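Undergrad: got a predicted structure here, sequence first:
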Amino acid sequence: MKRLFLTALPLLICCVAFAQPDPNVAGMGKNPPEAEGIQPINFSWDTPANAARSFMGALISSNELYLSIAVAGAHYGYYGDEEWVDILRNAYPFNTAQNLKVDDIIVDESTEEEATVTVSAHRESRNGQGRPVPAGERITYTLRLRHEANPLPFPPEIKKIWRVVPLSTEEVLAKSFHTLPPLSLAATLSLRDPRLLPIIRQQSAIGQLKQLGLGAMQFVQDYDEIYAFDDAAHDRALLPYVKSKSLFIIASTKDAKWHFNDNLSKTSLAAINEPARTVLFYDGSALDSEHLNFRFDDKTLICFADGHVSALTKDKLKDILWKP
């Protein structure tokens, strides 16, 4: 009997752990402190509405274990290397979900096997005590769900659960990230299809450059419209404006940095005649088009002085300017 109990103990522990709310998930319990005042999330997949709410809870908290349960076709557990962890934390659709507060979930259509729900939510900001403060307009999202085999080894009596249907990999590859519904895209990324990595890396890098461009614009507005920094110090100069050191390291690399165009150092905005063609940030080793890196599908990413970002092939470089 003792041997039987010891054999079954790991499964019992697993079941208990699954049944209890994770105190580290945002909105569950009072740990961490910033979660105070947020209603606990009860994870359940027995109805389309409950499954949609559970998916939203997992998405908002970037909890990869619960996402692996909530998304149709996903395998229960932890998969992929650390790059996927960063993707699930920082990619566009997950950033979109951060600070969302679900107001309502309405089941629009439902059969025994499929359902469509509308999720209504609004964004919350945080006050100095870490408590949520309602902010922003109401947003609605549509989710498709499917009733499919329970991926969990427990409890054995539950044969099927409702799970969110992701976009297909082909759909994601065919369009720009920002034209796709963010929640469905997040569901797709949680499947960790390696075919998506190249486009995810490029989109993440584009997002970094856009934030650096915006940070540089805010900086010069505070410094008499002058780029009062150089490449060697641009990270220190812009950190108060972009808030994250990770933005200075090119997405999917360990230590490759974005570079500031030193030709613009000490230059005023008024002196830049064609900002839409003038390089602001780039990926390369020298101040010319001959030393750029083409790490994203044989394209190099450049942020221009007007703030827009382009992915350029070598034949397009003749149109860019390095000097004001």
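TA: Now that the structure is in, tell me what you want to look at.

Undergrad: hey, let's count contacts and neighbours off CA atoms from now on
TA: Noted.

Undergrad: the longest helix in the protein is where?
TA: For the chain, the helix with the greatest residue count under DSSP state H is helix 197-222.

Undergrad: just how off-centre is the next helix or strand after that one within its chain?
TA: Next in sequence after helix 197-222, counting helices and strands by DSSP states H and E, comes helix 234-242. Remark: helix 234-242 is offset 21 Å from the chain centroid, using C-alpha atoms, centre = their mean, to the nearest Å.

Undergrad: one step back: gap between the longest helix of the chain and the chain center?
TA: Chain-centre distance of helix 197-222: 14 Å, with C-alpha atoms, centre = their mean.

Undergrad: try stretch 101-115
TA: On C-alpha atoms, centre = their mean, the centre of stretch 101-115 falls 24 Å from the chain's centre.

Undergrad: what's near enough to touch residue 123?
TA: Neighbour list for residue 123: 99, 100, 101, 134, 135, 136, 137, 138 [criterion: C-alpha atoms under 8 Å, 6 or more residues apart in numbering].

Undergrad: again, but for residue 118
TA: When contacts are counted by C-alpha under 8 Å, 6+ apart, residue 118 touches 105, 106, 107, 108, 140, 141, 142, 143.

Undergrad: which among those end up buried?
TA: Among those, those buried by neighbour count (16 or more other C-alpha atoms under 10 Å) are 105, 107, 142, 143.

Undergrad: mind checking which of those residues are in strands?
TA: 105, 107, 142, 143 (DSSP state E).

Undergrad: can you count the residues close to residue 198?
TA: By the criterion of other C-alpha atoms under 10 Å, residue 198 has 15 neighbours.

Undergrad: coming back round to it: now the contacts of residue 123 as JSON lines including neighbour count, secondary structure and distance to residue 310?
TA: Shown next, in JSON lines, are the contacts of residue 123 (neighbours: other C-alpha atoms under 10 Å; DSSP: H, G, I helix; E, B strand; the rest coil; distance: C-alpha to C-alpha, whole Å):
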{"residue": "99", "neighbour count": "20", "secondary structure": "coil", "distance to residue 310": "29"}
{"residue": "100", "neighbour count": "23", "secondary structure": "strand", "distance to residue 310": "30"}
{"residue": "101", "neighbour count": "22", "secondary structure": "strand", "distance to residue 310": "34"}
{"residue": "134", "neighbour count": "14", "secondary structure": "strand", "distance to residue 310": "35"}
{"residue": "135", "neighbour count": "14", "secondary structure": "strand", "distance to residue 310": "32"}
{"residue": "136", "neighbour count": "12", "secondary structure": "strand", "distance to residue 310": "30"}
{"residue": "137", "neighbour count": "9", "secondary structure": "strand", "distance to residue 310": "31"}
{"residue": "138", "neighbour count": "13", "secondary structure": "strand", "distance to residue 310": "32"}
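
Undergrad: try it against this one:
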Amino acid sequence: MQSPCTLAPVRRGKAAFTLIELLVVIAIIAILAAILFPVFAQAREKARQTSCLSNLKQYALANLMYVQDYDETFPMSAYLNVSCVATFYWAVNPYVKNSQITQCPSEKEAMNVQLLTGAPCANTPPFNSYVVNPALYANGFIPGVSTLSLASVNRPSETVMHYDGNTNTSQQQIVQARHQNMFDASFVDGHAKALQATLTTITTQQFTVMGPGKALKTYRVGTSGGFYAGQTECNGLPQ
């Protein structure tokens, strides 16, 4: 028999969040996401830029090996090789042996070499993200043009070889700042680094053998580009 002095157990309701508390938590999560997502995006782009820089460094070394094997002369940017178009991509490919090196992770298929040349020679990498300094790599389709010698480069550490870019309908090798208003470039002495660029209001289109291709943005090289500052392409030899 239960003692009359024994108190009955008190039943408590289950603890739960109120609607207001849930809304506050959701709002906090949304604010944190808005703050952190751009940071994560920047971190991912920085990783892609680092990979791109590594590609250009390897590409620079491959080109320099080619130069040493061919009487210290640079390959042409393009020329007719019997029934196919030979490009600098094709010329240095034996020293690279990895078509991924020709592609920037931020825009892997920037240029379709088939569309760019019409009939690329066998073993030419199918896609490329990098262009060349036209002053170094002679265009073999220009009558009487000759290749440039390494001895002609007076300031190799300041002379750009390859960089993030694309070819427009005027066949200019325009800069493409794919890395948060930065583009990567390699130099004749073998080093590679990131350079600043500023987006302009000028728009252009990509060159293809079938006519104008996709729309392209135009950038101007920043002051960190030295001799090339103010240009929309890295064209020329510092003296």
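TA: Everything's here; your move. What you see is a predicted model, and the numbers here were worked out from it, not measured in a lab.

Undergrad: the longest helix of structure 1 vs structure 2, average distance?
TA: Taken against structure 2, helix 197-222 of structure 1 registers an average deviation of 0.4 Å after superposition, with mean C-alpha distance after the TM-score superposition for structure 1.

Undergrad: follow-up on the earlier one: just give me the closest of the buried ones among the contacts of residue 118 of structure 1 to residue 120 of structure 1.
TA: For these, the residue nearest residue 120 of structure 1 by C-alpha to C-alpha is residue 105; the value is 6.3 Å.

Undergrad: just give the nearest non-adjacent residue to the closest one, would you?
TA: Distance criterion C-alpha to C-alpha, 6 or more residues apart in numbering; nearest residue to residue 105 of structure 1, sequence neighbours excluded, is residue 119 at 4.6 Å.

Undergrad: just the element for the one you found, please.
TA: Here residue 119 of structure 1 is assigned to strand 114-126, by DSSP H and E.

Undergrad: quick check: that strand aligns to which part of structure 2?
TA: Mapping strand 114-126 of structure 1 onto structure 2 (TM-score structural alignment) gives no aligned residues.

Undergrad: got the buried residues for that strand?
TA: Going by 16+ other C-alpha under 10 Å, strand 114-126 of structure 1 has these buried residues: 114, 115, 116, 117, 118, 119, 120, 121, 122, 123, 124.

Undergrad: and which of those is nearest residue 148 of structure 1?
TA: residue 114 (9.2 Å).

Undergrad: wait, the closest one touches residue 147, no?
TA: Yes - counting by C-alpha atoms under 8 Å, residue 114 of structure 1 does reach residue 147; the two are 6.1 Å apart.

Undergrad: which residue in structure 1 lines up with residue 95 of structure 2?
TA: Per TM-score structural alignment, residue 95 of structure 2 is aligned with residue 241.

Undergrad: enumerate every residue touching that match.
TA: With C-alpha under 8 Å, 6+ apart, residue 241 of structure 1 has these contacts: 215, 216, 218, 219.

Undergrad: write a ChimeraX command that selects only the buried members of those residues.
TA: A single ChimeraX command is used to select the members of the contacts of residue 241 of structure 1 judged buried by 16+ other C-alpha under 10 Å:
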select :215,216,219
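
Undergrad: thinking residue 264 of structure 1 is in contact with residue 324, fair?
TA: Yes - counting by C-alpha under 8 Å, residue 264 of structure 1 does reach residue 324; the two are 7.0 Å apart.

Undergrad: which one's more surrounded, the two?
TA: residue 264 (24 against 18).

Undergrad: and that one, what does it touch?
TA: The neighbours of residue 264 of structure 1, taking C-alpha under 8 Å, 6+ apart as the test, are 227, 280, 323, 324.

Undergrad: buried ones in the longest strand along structure 2?
TA: Across structure 2, the longest stretch assigned as strand under DSSP E is strand 192-205. For strand 192-205 of structure 2, burial by neighbour count (16+ other C-alpha under 10 Å) applies to 192, 193, 194, 195, 196, 197, 198, 204, 205.

Undergrad: check stretch 59-75 of structure 2 too.
TA: For stretch 59-75 of structure 2, using 16+ other C-alpha under 10 Å, the buried residues are 59, 60, 61, 62, 63, 64, 66, 67, 72, 73, 74, 75.

Undergrad: likewise stretch 277-295 of structure 1?
TA: Applying 16+ other C-alpha under 10 Å to stretch 277-295 of structure 1 flags 277, 278, 279, 280, 281, 282, 283, 284, 287, 289, 292, 294 as buried.

Undergrad: got it, and stretch 317-324 of structure 1?
TA: Those would be 320, 321, 322, 323, 324, for stretch 317-324 of structure 1 by 16+ other C-alpha under 10 Å.

Undergrad: alignment lookup: the fourth one to structure 2.
TA: Mapped onto structure 2 by TM-score structural alignment, residue 323 of structure 1 lines up with residue 236.

Undergrad: would you agree its match falls within a helix?
TA: No - read with DSSP: H, G, I helix; E, B strand; the rest coil, residue 236 of structure 2 is coil and lies in no helix.

Undergrad: sec struct for the residue nearest to it when sequence neighbours are not counted, please.
TA: Closest residue to residue 236 of structure 2 apart from its sequence neighbours, by C-alpha to C-alpha, 6+ apart: residue 135 at 5.0 Å. Under three-state DSSP, the three-state class of residue 135 of structure 2 is coil.

Undergrad: picking up where we left off before, C-terminal to the longest strand of structure 2, what's the next element?
TA: Next along the chain after strand 192-205 of structure 2, with elements defined by DSSP H and E, is strand 215-221.

Undergrad: packing partners for that next one?
TA: Here strand 215-221 of structure 2 touches strand 173-175, strand 192-205, going by 3 or more C-alpha pairs under 8 Å, 6 or more residues apart in numbering; DSSP states H and E.

Undergrad: just put these in a markdown table and tack on distance to residue 102 of structure 2.
TA: Converted to a markdown table, these look like this (distance: least, C-alpha to C-alpha, whole Å):
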| stretch | distance to residue 102 of structure 2 |
| --- | --- |
| strand 173-175 | 16 |
| strand 192-205 | 14 |
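
Undergrad: quick one: closest of the ones you listed to residue 154 of structure 2.
TA: So among those, strand 192-205 is nearest, using C-alpha to C-alpha, at 17.9 Å.

Undergrad: what's the angle from that closest one to strand 215-221?
TA: 130 degrees (axes from the mean of the first three to the mean of the last three C-alpha atoms, to 10 degrees).
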